[in-house]
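In: Sharing a sequence plus its predicted fold:
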Amino acid sequence: MTTLTTGAGRPVITAWSAVSPYGIGRAAFSEGLRDRRMTVTDVGPEHGTLPGGAGHVVPGFSVREVLGKKGTRSMDRVTGLAVAAAGALLDDSPRNREVGTGEGAAFALGTTTGSAQSMMDFTRDSLTGEQPFFVDPARFPNTVMNCAAGQSAIWFDLKGPNATIAGGRTAGLHALNYSRRLLGSGRARTVLCGAAEEFSQARAWLEHHSGEQPADGTPAAPALGEGCAMLLVEPHTPDDADQPVLAEVLAVELGVVLDGDPGPALVSCLRAALRRAGVAPAEVAAVARSGAPGREGLREADAVREVFGAVDHADLTPTALIGDTGAAAAAFQAAALLSYAEDRPAEAAGRIGVITSVDRTGTVGCALLGLR
């Protein structure tokens, strides 16, 4: 397990944005959550034949229409989502562009596999073409897991460390933990930290065949969602009056499940995070769970009740509204907490926001954010 020690210079979140089923940008995401608006819709034929006809997709998202024609001919969907989210954050204020790009500006992106659709399409072309090498070489970079992060760095002149971290639903927490390590070691000046997931035919069929069938009393899995949420993370500089601190990263705890039950592992993470951050459960204002489908999600909810059941807190779990966003889930949970703090400062300021995450691969994690 890992944790962030307190003290001067600890990481803070100074900006955020999202490309979500609510649309592009922070305002669209905040408004959608505020209105508790459902985003599930019938998915069009452009996504191919699917095991189900519904999904939570970014409305009208086309890579070339959003980002322009230059440099996007062979860009796949997950890369487009990541680039669009990073651009929305950097364009939100002149300061974001100034501190978030150039020398010392790092990029940390959480994922599951990158683009499963790109991998399968490229492999299929090599098998069905007249010759195995009759493929489009411009599309080969999309088959590499770190394509989205690399393209984002090129697009926005991010010259610091560039990392892609695979972790399923916990990927956003892994990226946040990696970001605080980069800052703490002096390897980066700022970090664009986020996670991305695309809606695709390949992902839909993989989830259909990989997920557990709902058992008695287990709610059906939500329809798949997609998007990318991005945070600007930098060291806390108390002397900088212009630094717009939205939240302090008080702790990030990650763990593994050894006995098949994620509940005790998540409880252990939560209690360790509270202890090492020096805060009590009563200080928690809101909790955003990953809302994983099946048994993992139920045990996640049980763990939250065990630790915070006696605390009156807001439940900001966004899964029912924007779908199962896979690797992007934890990043969207962070965005939900930050949106809540902006909308309700009287309830959130000076208190704690909690992110929890579980994944069927056996990883669990949590993060504590000190809301401003």
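Out: Structure's in. What do you need?
In: contacts, neighbours, all on C-alpha from now
Out: OK.
In: Confirm for me that Asp157 is in contact with Thr101.
Out: Yes: the criterion here is C-alpha atoms under 8 Å, and Asp157 meets it with Thr101 at 5.9 Å.
In: who's more crowded, those two?
Out: In this view Asp157 and Thr101 are compared by other C-alpha atoms under 10 Å, and Thr101 has more residues nearby, 22 against 15.
In: ok, now how distant is the most centrally placed residue in the chain from Thr39?
Out: With distances taken as C-alpha atoms, centre = their mean, Ala331 lies nearest the centre of the chain, 2.6 Å away. Applying C-alpha to C-alpha, to the nearest Å, the value for Ala331 to Thr39 is 18 Å.
In: quick revisit: quick check, the residue nearest to the centre of the chain in a strand?
Out: No: secondary structure assignment places Ala331 outside any strand; it is helix (DSSP: H, G, I helix; E, B strand; the rest coil).
In: check contacts around it.
Out: When contacts are counted by C-alpha atoms under 8 Å, 6 or more residues apart in numbering, Ala331 touches 172-173, 194-195, 228-230.
In: ditto for Leu371
Out: Residues near Leu371 by C-alpha under 8 Å, 6+ apart: 246-248, 338, 341, 348-353.
In: ok, and the most crowded of those?
Out: In terms of neighbours by other C-alpha under 10 Å, the contacts of Leu371 top out with Gly353 at 31 neighbours.
In: Assign Ala8 to helix, strand or coil.
Out: coil.
In: no no, Gly160
Out: Gly160 carries the three-state label coil when classified by three-state DSSP.
In: Where do the strands of this structure begin and end?
Out: Applying DSSP state E to the chain gives strands spanning 11-20, 23-24, 41-42, 54-55, 105-111, 162-166, 190-197, 227-235, 247-256, 284-288, 314-315, 352-358, 363-371.
In: export the contacts of Leu371 to a markdown table and tack on distance to Ile322?
Out: A markdown table is the format used below for the contacts of Leu371 (distance: C-alpha to C-alpha, whole Å):
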| residue | distance to Ile322 |
| --- | --- |
| Leu246 | 23 |
| Ala247 | 23 |
| Glu248 | 26 |
| Leu338 | 17 |
| Ala341 | 19 |
| Ala348 | 23 |
| Ala349 | 26 |
| Gly350 | 28 |
| Arg351 | 26 |
| Ile352 | 23 |
| Gly353 | 20 |
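In: Next, count neighbours for the closest residue to Ile13 other than its chain neighbours.
Out: Nearest residue to Ile13 in three dimensions, chain neighbours excluded: Val233, at 4.7 Å (C-alpha to C-alpha, 6 or more residues apart in numbering). Here the number of neighbours of Val233 (other C-alpha under 10 Å) works out to 27.
In: here comes the other one, which I'd like you to weigh against the first:
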Amino acid sequence: MSTPTTVAGRPVITAWSAVSSYGIGRAAFAEGLRERRGTVAGLGPEHGETPDGTGCVVPGFDIRTVLGKKGTRSMDRVTGLTVTAVGALLEEGDRNRAVGTGEGAAFALGTTTGSAQSMMDFTRDSLTGEQPFFVDPARFPNTVMNCAAGQSAIWYQLKGPNATIAGGRTAGLHALNYSRRLLASGRARTVLCGAAEEFSPARAWLERRSGNEGEDAAEPLGEGCAMLLVEPRDPDDPAQPVLAELLAVELGVVLDGDVRPALVSCLRSALRRAGVDADRVTAVARSGAPGPEGRAEAEAVAEVLGAAGHADLTPTGLIGDTGAAAAAFQAAALLSYAADRPGDAPGRVGVITSVDRTGTVGCALLGLR
């Protein structure tokens, strides 16, 4: 094995794509956000029995139709969404495929548990079958949380480090921080970084049963996958399509049950680490978590950044509660916003914040181009 080479400087985002309730691809997501179009809709019988029969799902998404019949017979929904999002990014241009695949191309995916539906279905089959071992072995890989990342690596020949990071709504930030560390240590040449979540009856009922009675109603559940292509800044390559610079990622935990001070600490630390004043922040995308965590998140942002002066790009009200994929979609929202305003003053900064009921908080600062 070759000796790792440490990479100096901050990493940059050079491409992105998404599979969301707006459809497949970056253009569909950007257009939906631009129009501020809501996506909640009634669900058909193919989505199973859910508590309220509504959600924000990828329209008409059928794995075998989108990816073909080869290798997809036993593929579950979260894996299909992830493989599709990776493909949408890599197929946008020759450069993306050239730098984003092969040796040194790493993959970092954020999740909650992988597919809760696959886990429950497989367990149910083992309990209700004539014998516990009368199960479909081809579906067993779907029960482990790194199935989507592994399948994506096989599908597109991603031969660098491959990691799945569980973290609920903050999972995308954990994946982004892991990507930064891979590049800084020279363990990867580029990183496909993102997060995924599927809509399923199992997830819908788990969310319903784990909610706090009497708290604010949560947004309808959403699903999808957003992917970023992260690589070292190359000052010798004027053609490198830099969309944003990763200025800082800060993560924390809530030890006393109070989310607000934990997130305030993360935000101030990130601003200090990046050398950025709060008045340079032009856009903020919050996770929009339900209940007291979401209210504390909004209060923390107002305390550190002020209540006005920046665009609120929180996508939850449009594409639903996307769970583990939330932070990745927040990053996509910031990149879409910046692309629509190329003439804005230089030095603008976008902020992602995230909180989760499990006690994790985090934020990221992006230098938008």
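Out: Thanks, I have it. No experiment lies behind these values; they were computed from the predicted model shown.
In: ok so, going back, and the residue nearest to Ile13 of structure 1, what pairs with it in structure 2?
Out: Aligned counterpart of Val233 of structure 1 in structure 2: Val230 (TM-score structural alignment).
In: One more: Gly9 of structure 1?
Out: Taking TM-score structural alignment, Gly9 of structure 1 has Gly9 as its aligned residue in structure 2.
In: what's the answer for Leu266 of structure 1, then?
Out: With TM-score structural alignment as the criterion, Leu266 of structure 1 matches Leu263.
In: And its match, how far from Glu245 of structure 2?
Out: 22 Å.
In: same question, Val99 of structure 2
Out: Taken as C-alpha to C-alpha, the span from Val99 of structure 2 to Glu245 of structure 2 is 18 Å.
In: Same question for Leu271 of structure 2.
Out: From Leu271 of structure 2 across to Glu245 of structure 2, the span is 14 Å (C-alpha to C-alpha).
In: and the match of Val233 of structure 1, how far is that from Glu198 of structure 2?
Out: Using C-alpha to C-alpha, Val230 of structure 2 is found at 24 Å from Glu198 of structure 2.
In: And for Asp242 of structure 1, the neighbour number?
Out: 9.
In: That one -> structure 2?
Out: Using TM-score structural alignment as the criterion, Asp242 of structure 1 maps onto Ala239 of structure 2.
In: How about Gly291 of structure 1?
Out: With TM-score structural alignment as the criterion, Gly291 of structure 1 pairs with Gly288.
In: leaving aside the residues next to it on the chain, what's closest to its match?
Out: Ranked by C-alpha to C-alpha, 6+ apart and with sequence neighbours excluded, the top spatial neighbour of Gly288 of structure 2 is Gly294, at 5.4 Å.
In: Tell me the residue in structure 2 aligned with Leu369 of structure 1.
Out: Taking TM-score structural alignment for the superposition, Leu369 of structure 1 sits opposite Leu366 in structure 2.
In: Now do the contacts for its match.
Out: Applying C-alpha under 8 Å, 6+ apart, we find Leu366 of structure 2 in contact with 244-248, 349-351.
In: unless I'm mixing things up, Phe107 of structure 1 is touching Gln151, no?
Out: No: with contacts defined as C-alpha under 8 Å, Phe107 of structure 1 does not count as touching Gln151, sitting 10.6 Å away.
In: If you count surrounding residues, which of those two has more?
Out: Regarding Phe107 of structure 1 and Gln151, a neighbour count based on other C-alpha under 10 Å identifies Phe107 as having more, with 29 against 20.
In: re earlier: return the member of the contacts of Ala331 of structure 1 nearest to Val66 of structure 1.
Out: Distance to Val66 of structure 1, by C-alpha to C-alpha, is smallest for Cys228 among the contacts of Ala331 of structure 1, at 14.3 Å.
In: so what's the closest one up against?
Out: Contact analysis of Cys228 of structure 1 by C-alpha under 8 Å, 6+ apart lists 18-20, 81-82, 85, 194-197, 328, 331-332.
In: Switch those over to a markdown table; also include distance to Tyr178 of structure 1.
Out: As requested, those are exported to a markdown table (distance: C-alpha to C-alpha, whole Å):
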| residue | distance to Tyr178 of structure 1 |
| --- | --- |
| Ala18 | 20 |
| Val19 | 22 |
| Ser20 | 23 |
| Leu81 | 21 |
| Ala82 | 18 |
| Ala85 | 19 |
| Gly194 | 11 |
| Ala195 | 12 |
| Ala196 | 16 |
| Glu197 | 19 |
| Ala328 | 16 |
| Ala331 | 14 |
| Phe332 | 17 |
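In: If we only consider those, which is nearest to Trp205 of structure 1?
Out: Of all those, Trp205 of structure 1 sits closest to Glu197, with 14.8 Å by C-alpha to C-alpha.
In: Tell me who's in contact with the closest one.
Out: Taking C-alpha under 8 Å, 6+ apart as the definition of contact, the neighbours of Glu197 of structure 1 are 78, 111-112, 114-115, 226-228, 325-328.
In: Those in helices, which ones?
Out: The helices in this structure, assigned by DSSP state H, contain Val78 from the contacts of Glu197 of structure 1.
In: Need the nearest residue in space to Gly257 of structure 2, chain neighbours excluded.
Out: Spatially, and ignoring its direct neighbours in sequence, Gly257 of structure 2 is nearest to Gly359 (7.6 Å; C-alpha to C-alpha, 6+ apart).
In: what number of residues lie near the one you found?
Out: Other residues within reach of Gly359 of structure 2, judged by other C-alpha under 10 Å, total 19.
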